[in-house]
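Engineer: here is a sequence together with a model predicted from it:
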Amino acid sequence: MTEELFFTVGQEALLVVLKIALPVLGVALLVGILVSIFQAVTQIHELTLTFVPKILAVIVIGVLLGPWMVRTLLDFARELFWNLPLLFR
């Protein structure tokens, strides 16, 4: 396995992780900003108000995008295992 191939596989792995994590993190960030704006406008500073909507949004995104996330991971793993003999020449 050459250094170039090693870094290429690592780069592909990081891109897959980013592709899977970005929708979840983006929704959590958006919900957090909306809750912060709501708290600033209404002057309600309840701790559970910040966590519960984020948790619910992340669960909904996980349910909606779960099959796509699993398919993306399986495609990467399948490609990695398929090319495994080529990696150790």
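Structural biologist: That came through, no problem.
Engineer: from now on I want contacts and neighbour counts done on CA atoms only, so please keep to that.
Structural biologist: Fine.
Engineer: how many residues are close by Leu28?
Structural biologist: Check again: residue 28 is Ala, not Leu. Neighbourhood size, Ala28 [other CA atoms under 10 Å]: 20.
Engineer: alongside the first one, take a look at this:
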Amino acid sequence: MNAMNIGDIFSEALFIVVLMVSVIIVPSLLVGLIVATFQAATQINEQTLSFLPRLLVTLLMMLVSGPYLIGKLVDYVNNIFLNIPLMIG
């Protein structure tokens, strides 16, 4: 195992982490921005008003993209376990 293999493993792991975070968190951030803009325009300063839409969008994105993200993670882990003999030898 050389430094290039380790770099490939870590870069793929980092890509999967960024993909999982961006798919789940970015829509929540956009909904929070829209709600905050609405609150600023109407001068409604209610903390819980922004919490519920963000929570619902986060849960919806987890339900919609969850199987894809879990499949991607399982494929990555399977690939690492199957390539252990090649990495050692």
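Structural biologist: That came through, no problem. Every value quoted in this text rests on a predicted model; they were computed, and no experiment measured them.
Engineer: which element, helix or strand, includes the closest residue to Val31 of structure 1 other than its chain neighbours?
Structural biologist: Spatially, and ignoring its direct neighbours in sequence, Val31 of structure 1 is nearest to Lys54 (6.0 Å; CA to CA, 6 or more residues apart in numbering). Lys54 of structure 1 is part of helix 47-82, with elements assigned from DSSP states H and E.
Engineer: average offset of that helix relative to structure 2?
Structural biologist: For helix 47-82 of structure 1, the mean deviation from structure 2 after alignment is 0.9 Å (mean CA distance after the TM-score superposition for structure 1).
Engineer: which neighbouring elements make contact with the longest helix seen in structure 2?
Structural biologist: For structure 2, the helix that runs over the most residues, judged by DSSP state H, is helix 3-42. Using 3 or more CA pairs under 8 Å, 6 or more residues apart in numbering; DSSP states H and E, the elements in contact with helix 3-42 of structure 2 are helix 47-82.
Engineer: returning to what we had before: how many residues are close by the residue nearest to Val31 of structure 1?
Structural biologist: Other residues close to Lys54 of structure 1 by other CA under 10 Å number 20.
Engineer: hang on, it packs against Ser36?
Structural biologist: No - checked against CA atoms under 8 Å, the pair Lys54 of structure 1 and Ser36 is beyond contact range at 11.5 Å.
Engineer: and Val64 of structure 2, what's its match in structure 1?
Structural biologist: Aligning on TM-score structural alignment places Val64 of structure 2 opposite Leu64 in structure 1.
Engineer: having no further points to raise, I will conclude here.
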